[in-house]
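Peer 1: Following is a predicted model, sequence given first.
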Amino acid sequence: MGTCSLRRIIRGEQVLYDTGSYLFREFQGQGYGRLMRRMLLHLAFEGFGLKEVESAAQPLNRASVELSRSLGYHMAGHTDDAHECWVINAQAWAQHARDDDPQIMMTGVEGLAEQLHCPSAP
């Protein structure tokens, strides 16, 4: 179907958390990418207590750009390799989280949060 990821990136003194997702063509346009990203953001903010995450997109990949925008990310600039850098913080996510989101039960996130050096859950 595809993949999604949350990575911890260290750039000098700065620690960032990056989200990414990819769907195989036959699964695109059916809402799976949106669902994957919503679940990943829920984990990042509600499970790991992160304050902000970013996502890079190729400017010509309009579907990726529009998905990020619709979920509350805002354009924050460009990466070194000319991708657009999109950022969302916990407050913006809270405004975009919906009552009809699937019920997500998280177990065992403490160990994973520790491995990613995330703050404790809110």
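Peer 2: Yep, that arrived.
Peer 1: CA atoms for contacts and neighbours, from now on please.
Peer 2: Fine.
Peer 1: show me where this protein has strands.
Peer 2: 2-11, 14-23, 52-57, 74-78, 84-89 (DSSP state E).
Peer 1: Identify whichever of the ones you listed lies nearest to residue 117.
Peer 2: Nearest of the strands of the chain to residue 117, taken as C-alpha to C-alpha: strand 2-11 at 8.1 Å.
Peer 1: Buried residues in the closest one, which are they?
Peer 2: By 16 or more other C-alpha atoms under 10 Å, the buried positions in strand 2-11 come out as residue 6.
Peer 1: Run the chain-centre distance for it.
Peer 2: 9 Å (C-alpha atoms, centre = their mean, to the nearest Å).
Peer 1: quick check: angle from it to strand 14-23?
Peer 2: 160 degrees (axes from the mean of the first three to the mean of the last three C-alpha atoms, to 10 degrees).
Peer 1: rewinding a little: with distance to residue 63 as new columns, can the strands of the chain be given to me in TSV?
Peer 2: Below are those laid out as TSV (distance: least, C-alpha to C-alpha, whole Å):
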stretch	distance to residue 63
strand 2-11	15
strand 14-23	11
strand 52-57	10
strand 74-78	15
strand 84-89	13
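Peer 1: Now do the contacts for residue 74.
Peer 2: 68, 86-88 (C-alpha atoms under 8 Å, 6 or more residues apart in numbering).
Peer 1: Alongside the first one, take a look at this:
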Amino acid sequence: MITDHFPILGLRVRTPRLELRPPSLDDLSALADLAADGVHDPAVMPFLVPWTDQPPAGRALSVIQYNLGVYSRWTPEEWHLPLAVLREGRVVGVQDMTARDFAVTRQVSTGSWLGLEHQGKGIGTEMRAAVLHLAFAELGAREAASGAMEGNTPSERVSRRLGYRDDGTALFAIRGAPLRERRFRLTREEWASHRLDLSITVTGLEPCLPFFGAEDRSE
């Protein structure tokens, strides 16, 4: 089985409503359809890389190619974990987590997107809570970072609800104009005091630990 060689593909994170898992080819097809149908109001750009400015077919193809590519570049020193988010067996979006030199820094960063029809239902908060549980409770992370472009109020609200604190800003050129990103940071202690009262389970993790650079999960 492929998980004998790359166990990351067998990782599962579950909450009362959601399942997060590395996307299968069928999941990628569903994500491509979601992206083609739209991820946000075209008048705003919530991403540093404006991949959603492409036509629907281009958005769909970019989702497939990008997600397949992250596995080919995976190393314990620099990894990117994209997780398809499913609700009642239906793919609704993506929650990802990245890290560089995790064995040393114990720091992760997160990002996400949801199909338009699935927004405003609390899914974004629940899937972020799920990946933070994976980071802090299972991998031994000490800090998590996130960011929200100006105007991306839903993402900022999720961060604040989960206990992140302000961590400065950065200015980028997006669509030929300056746009500021607000950055947030969450320590292990802040996560513990703000974590949601959710039953979260993780399966398939043990063989993945060397791939995350997380064999030593001591405090």
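Peer 2: Nice, I can see it. Computed from a prediction, not measured in an experiment: that's the story for all the values here.
Peer 1: returning to that earlier point: which one among the contacts of residue 74 of the first structure gets closest to residue 47 of the first structure?
Peer 2: Of the contacts of residue 74 of the first structure, the one sitting nearest to residue 47 of the first structure (C-alpha to C-alpha) turns out to be residue 88, at 15.8 Å.
Peer 1: Can you find the partner of that closest one in the second structure?
Peer 2: Matched to the second structure by TM-score structural alignment, residue 88 of the first structure sits across from residue 186.
Peer 1: which residues touch that match?
Peer 2: Taking C-alpha under 8 Å, 6+ apart, one finds 143-145, 163-165 in contact with residue 186 of the second structure.
Peer 1: preserved in the first structure, out of the residues you listed?
Peer 2: Here is what carries over to the first structure from those, by both residues aligned by TM-score structural alignment, their matches' C-alpha atoms under 8 Å: 143-145, 163-165.
Peer 1: Tell me the buried residues within the residues you listed.
Peer 2: If we count by 16+ other C-alpha under 10 Å, those have these buried: 143-145, 163-164.
Peer 1: So which of the residues you listed is the closest to residue 133 of the second structure?
Peer 2: When those are compared against residue 133 of the second structure (criterion: C-alpha to C-alpha), the nearest one is residue 144, at 10.9 Å.
Peer 1: Show me what the closest one lines up with in the first structure.
Peer 2: Per TM-score structural alignment, residue 144 of the second structure is aligned with residue 53.
Peer 1: How about the most centrally placed residue in the second structure: what's its closest non-neighbour residue?
Peer 2: Centrality entry for the second structure: nearest residue to the mean C-alpha point is residue 96, 2.1 Å, by C-alpha atoms, centre = their mean. Nearest residue to residue 96 of the second structure, sequence neighbours excluded (C-alpha to C-alpha, 6 or more residues apart in numbering): residue 82, at 4.2 Å.
Peer 1: okay, now the one you found: neighbour count?
Peer 2: 23 (other C-alpha atoms under 10 Å).
Peer 1: which element is it on?
Peer 2: According to DSSP states H and E, residue 82 of the second structure maps onto strand 78-87.
Peer 1: Where in the first structure does that strand align, residue-wise?
Peer 2: Under the criterion TM-score structural alignment, strand 78-87 of the second structure matches nothing in the first structure.
Peer 1: quick check: angle from that strand to strand 107-114?
Peer 2: 40 degrees.
Peer 1: list the helices and strands strand 78-87 of the second structure packs on?
Peer 2: strand 18-21, helix 56-72, strand 90-100 (3 or more C-alpha pairs under 8 Å, 6 or more residues apart in numbering; DSSP states H and E).
Peer 1: Remind me what the last one packs against, helices and strands.
Peer 2: Going back to what we said before, that points to strand 90-100 of the second structure. Using 3+ C-alpha pairs under 8 Å, 6+ apart, strand 90-100 of the second structure sits against helix 25-37, strand 78-87, strand 107-114, helix 123-133.
Peer 1: repeat that for 6 Å
Peer 2: For strand 90-100 of the second structure, the packing partners by 3 or more C-alpha pairs under 6 Å, 6 or more residues apart in numbering; DSSP states H and E come out as strand 78-87, strand 107-114.
Peer 1: can you check the second one too?
Peer 2: For helix 56-72 of the second structure, the packing partners by 3+ C-alpha pairs under 6 Å, 6+ apart come out as helix 25-37.
Peer 1: okay, the buried ones among the kept ones among the contacts of residue 186 of the second structure in a markdown table with distance to residue 56 of the second structure next?
Peer 2: Formatted as a markdown table, these follow (distance: C-alpha to C-alpha, whole Å):
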| residue | distance to residue 56 of the second structure |
| --- | --- |
| 143 | 36 |
| 144 | 32 |
| 145 | 30 |
| 163 | 35 |
| 164 | 34 |
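Peer 1: I'm done for today, thanks for sticking with me.
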